[in-house]
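K.L.:
Sharing a model that was predicted from the sequence below.
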Amino acid sequence: MVRIGYTMMSEQAGPRELVGHVAAAERAGFDFSVVSDHSFPWLDAQGHSPYAWSVLGAAAQATSRIPLMTYVTCPSFRYHPAVVAQKAATVQLLSEGRFRLGLGSGENLNEHVIGGGWPSARVRLERLEEAVEIIRSLFGGGYVSYHGVHFQVENAKLWDLPAEPPPIGVAVSGERSCALAGTHGDLLIATEPKRELLSAFDAHGGAGKPRVGQLPVCYDTDREAAVARAHEQFRWSLGGWKVNAELPGPAGFAQASAHVRPEDLAAAVPCGDDVEAFVDAVRPYVEAGFDEIALVQIGGDRQDPFLDWSERTLLPALADL
């Protein structure tokens, strides 16, 4: 049976709110949770971007059952991979084994803040591969030195290691990232229900490993209000990752999405309270072969109604999948 998750969307809510939301998602019966790791929101209208790792530490203490996961952390620009390994090991200990480390090659939106420029996708994937190798070595215990093309590590060691290290997920968008995920990852992460991504993942060693997808939704008893909110806060999502990985800030996303209409969002994102429309939006992920789908409720101040409705209506309907 497919597992349904809840997304702590850090671009649309403050840190205390995010922790409260994931605690409520646990009570509502969601199977797992994920959190975005950003330094900027996609659009000014979203209005937030707290430090995801502090949120995770608090969430680990505010919950007792629901698994936690980064969706996703870039371990190769803002953060050095040795620092990511320490953070992930600590959250795994705090959560008593409920944490998974989701990694990706990053977006200019978040990584530009260190002023190091933004290299090609090929270089970003090279950096990600080295980062995963370093993190795995540190999870193995002992002292680690690493001399790669992009990263250097000298006698690093994690002094607080969990008995079971966090599984590592790798975000994919094409053949090369799928090969990296299949070879180096414990699970696949994607934002589109493309069967060809899973096939490429399997071809490179991913067969039998979990695959996690993500889907934005916009619940509201007033469908017009839901469509308007989705358009205001999520129109950036229709740009595709070849665009979204390159733009440096919310102003660029606002300009790039200026001609996206509310009806365009309504066609791509289930809006309103028709539960069948939400089930129909999840179904392509199930049919493609995803094991887990994390839902993103659009609107930081509209989480409580969504979670109440999910417990009563949406999660029972999705169980039939």
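P.N.:
That came through, no problem. Numbers count the residues shown, from 1 in each chain.

K.L.:
contacts and neighbour counts: CA atoms only from here.
P.N.:
Noted.

K.L.:
quick one: residue 216 is in a strand?
P.N.:
Yes: counting by DSSP: H, G, I helix; E, B strand; the rest coil, residue 216 is found in a strand.

K.L.:
tally of neighbours for it?
P.N.:
Close neighbours of residue 216, defined as other C-alpha atoms under 10 Å, add up to 21.

K.L.:
Using the three-state scheme, assign residue 296.
P.N.:
Counting by three-state DSSP, the backbone at residue 296 sits in strand.

K.L.:
Chain neighbours aside, what residue packs nearest to it?
P.N.:
Once flanking residues are discounted, residue 296 sits nearest to residue 216: 4.4 Å by C-alpha to C-alpha, 6 or more residues apart in numbering.

K.L.:
Assess the claim that residue 292 and residue 5 are in contact.
P.N.:
Yes: taking contacts as C-alpha atoms under 8 Å, residue 292 lies within contact range of residue 5: 7.1 Å.

K.L.:
the more surrounded of the two?
P.N.:
Neighbours per residue (other C-alpha under 10 Å) separate residue 292 from residue 5, with residue 5 holding more: 27 against 21.

K.L.:
mind checking which helix or strand that one is in?
P.N.:
strand 3-8 (DSSP states H and E).

K.L.:
ok, and here's another one to check against it:
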Amino acid sequence: MTEFGYFLSCEEFGPVELVEQARMAEQAGFQSLWISDHFHPWNGEQGQSPFVWSVIGALSEAVSLPVQTAVTCPTVRMHPAIVAQAAATAAVQLGGRFRLGVGSGEALNEHIMGGPWPSARVRLDMLEEAVQLIRNLFDGNEVSHDGRHYKLENARLYTVPDEPVPIDISAFGPKAMSLASRVGDGLITMTPDEGAVTRFRKGGGRAKPVSGGYKVCYGPDRAAAVDTAHRLWANEQLPGEMGQILSTPRHFEQVSQLVTKEMVADKVVCGDDVDAHVGRLRAYTDAGFDRVFVNQIGPDQRGFFDFYRTKVLPQVQEP
């Protein structure tokens, strides 16, 4: 049975708003939460970027839903050992209802430390080593490590959950998909691509969960919703590797000028057509996804949650 969750956007909302959205998500019938992990927003219009681990601590007291980062980069901005400590503490706070989502990251968030931005091949190699290091620390034993990318001396996590935190890996291309199949406890990918799910399963993913997420812009005026989606999230329609290699919100603002409102309207479900919203959810379930997360763009959060509670979720959730 597919699980339907809400995707909290740390790029668009501050910590207090995110916690309130989580409460509304639980009341609306969503079953779990994703939360993004960024140092910068993608552009100035989004305008926020709270420290995700502080927000997760607040979520543990505010709601009873499971939480997952989507996704954390554990390779450059934060050493894997610090990510392991943060994730272990989050799992304890949430009573085991925490999964760590990881990925190879974007220059937008990681270049701030001043070093070079590695190639995609090197970033995936760093990610694999980081995941193994994090898992070793989750055991609660003392760990020393002298690897290709990371060193650690006499490190031990004293606050650990009863069970190790599951680590899901974000993947889009074939090399990342292979890594997710071999190393991950699950797959995170954004496109409802049945072929990608099949490759993950055949590559070693088997019965591991596949999770996906996307954005919508609910509102009674579709044209206004398209305007909002274009103003805030035009960057999502940029092709290729730009999302990984551009280094500042200013750069994303510049290239997003190439994205038209028509492009956004074609890709993002906007407005209040129930069939369109239900159809997007079913595209993921039909592709074999186990968990699907939806994010509402813009300020009309309460309207979105009322709409999904009364008209959308009842059509896709099994009784």
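P.N.:
On my side now, so go ahead. Keep in mind that this is a model prediction, so the values were computed, not measured.

K.L.:
Whichever helix or strand comes after the strand holding residue 5 of the first structure corresponds to what range in the second structure?
P.N.:
Reading on from strand 3-8 of the first structure to the C-terminus, the next helix or strand found by DSSP H and E is helix 15-28. Mapped onto the second structure using TM-score structural alignment, helix 15-28 of the first structure spans residues 15-28.

K.L.:
Can you give me the buried ones in that stretch?
P.N.:
Buried residues in stretch 15-28 of the second structure, counting neighbours by 16 or more other C-alpha atoms under 10 Å, are found at 15, 18-19, 21-26, 28.

K.L.:
three-state assignment of the closest residue in space to residue 183 of the second structure that isn't next to it in sequence?
P.N.:
Here the nearest residue to residue 183 of the second structure in space, its sequence neighbours aside, is residue 128; by C-alpha to C-alpha, 6+ apart that works out to 7.4 Å. Three-state call for residue 128 of the second structure (three-state DSSP): helix.

K.L.:
Between its first and last residues, how far does stretch 24-36 of the second structure reach?
P.N.:
18 Å (C-alpha to C-alpha, to the nearest Å).

K.L.:
what's the answer for stretch 40-53 of the second structure, then?
P.N.:
Note: stretch 40-53 of the second structure ends 15 Å apart using C-alpha to C-alpha.

K.L.:
How are the helices of the first structure distributed by residue range?
P.N.:
Under the criterion DSSP state H, the first structure carries helices at the ranges 15-28, 52-62, 81-94, 108-111, 121-139, 175-184, 195-201, 223-234, 241-244, 250-256, 262-268, 275-288, 303-309, 315-319.

K.L.:
could I get those helices as CSV with distance to residue 34 of the first structure?
P.N.:
Below are the helices of the first structure laid out as CSV (distance: least, C-alpha to C-alpha, whole Å):
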stretch, distance to residue 34 of the first structure
helix 15-28, 9
helix 52-62, 9
helix 81-94, 13
helix 108-111, 18
helix 121-139, 19
helix 175-184, 18
helix 195-201, 20
helix 223-234, 18
helix 241-244, 19
helix 250-256, 23
helix 262-268, 22
helix 275-288, 17
helix 303-309, 15
helix 315-319, 17
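
K.L.:
Contacts made by the match of helix 15-28 of the first structure with the rest, please.
P.N.:
Stretch 15-28 of the second structure is contacted from outside by 6, 8-10, 32-33, 50, 55, 58-59, 62-65, 301-302, 305-306, 308-309, using C-alpha atoms under 8 Å, 6 or more residues apart in numbering.

K.L.:
Please check those and keep the buried ones.
P.N.:
Buried among the contacts of stretch 15-28 of the second structure (16+ other C-alpha under 10 Å): 6, 8-10, 32-33, 50, 55, 58-59, 63-65, 301, 305, 308-309.

K.L.:
The residue nearest to residue 183 of the second structure touches residue 181, doesn't it?
P.N.:
No: between residue 128 of the second structure and residue 181 there is no contact under C-alpha under 8 Å: 11.6 Å.

K.L.:
Of the two, give the one with the bigger neighbour count.
P.N.:
Taking other C-alpha under 10 Å, residue 128 of the second structure and residue 181 do not tie; residue 181 has more neighbours (24 against 21).

K.L.:
check contacts around that one.
P.N.:
Counting by C-alpha under 8 Å, 6+ apart, residue 181 of the second structure touches 187, 200-201, 203-205.

K.L.:
Take these and keep only those in strands.
P.N.:
The strands, defined by DSSP state E, take in residue 187 from the contacts of residue 181 of the second structure.

K.L.:
which one among the contacts of residue 181 of the second structure gets closest to residue 112 of the second structure?
P.N.:
residue 187 (27.4 Å; C-alpha to C-alpha).

K.L.:
So that closest one sits against residue 172, correct?
P.N.:
No: the criterion here is C-alpha under 8 Å, and residue 187 of the second structure misses it with residue 172 at 9.8 Å.

K.L.:
Pick out whichever of those two has more residues nearby.
P.N.:
Comparing residue 187 of the second structure with residue 172 by other C-alpha under 10 Å, the one with more neighbours is residue 187, at 30 against 15.

K.L.:
Now do the contacts for that one.
P.N.:
For residue 187 of the second structure, the contact set (C-alpha under 8 Å, 6+ apart) comprises 168-171, 180-181, 200, 205, 208-211.

K.L.:
Distance check, the equivalent of it over in the first structure against residue 26 of the first structure.
P.N.:
Taking TM-score structural alignment, the alignment pairs residue 187 of the second structure with residue 188 from the first structure. Residue 188 of the first structure sits 23 Å away from residue 26 of the first structure, going by C-alpha to C-alpha.

K.L.:
my guess is residue 203 of the second structure meets residue 175, correct?
P.N.:
No: applying C-alpha under 8 Å, one finds residue 203 of the second structure not in contact with residue 175, separated by 11.1 Å.
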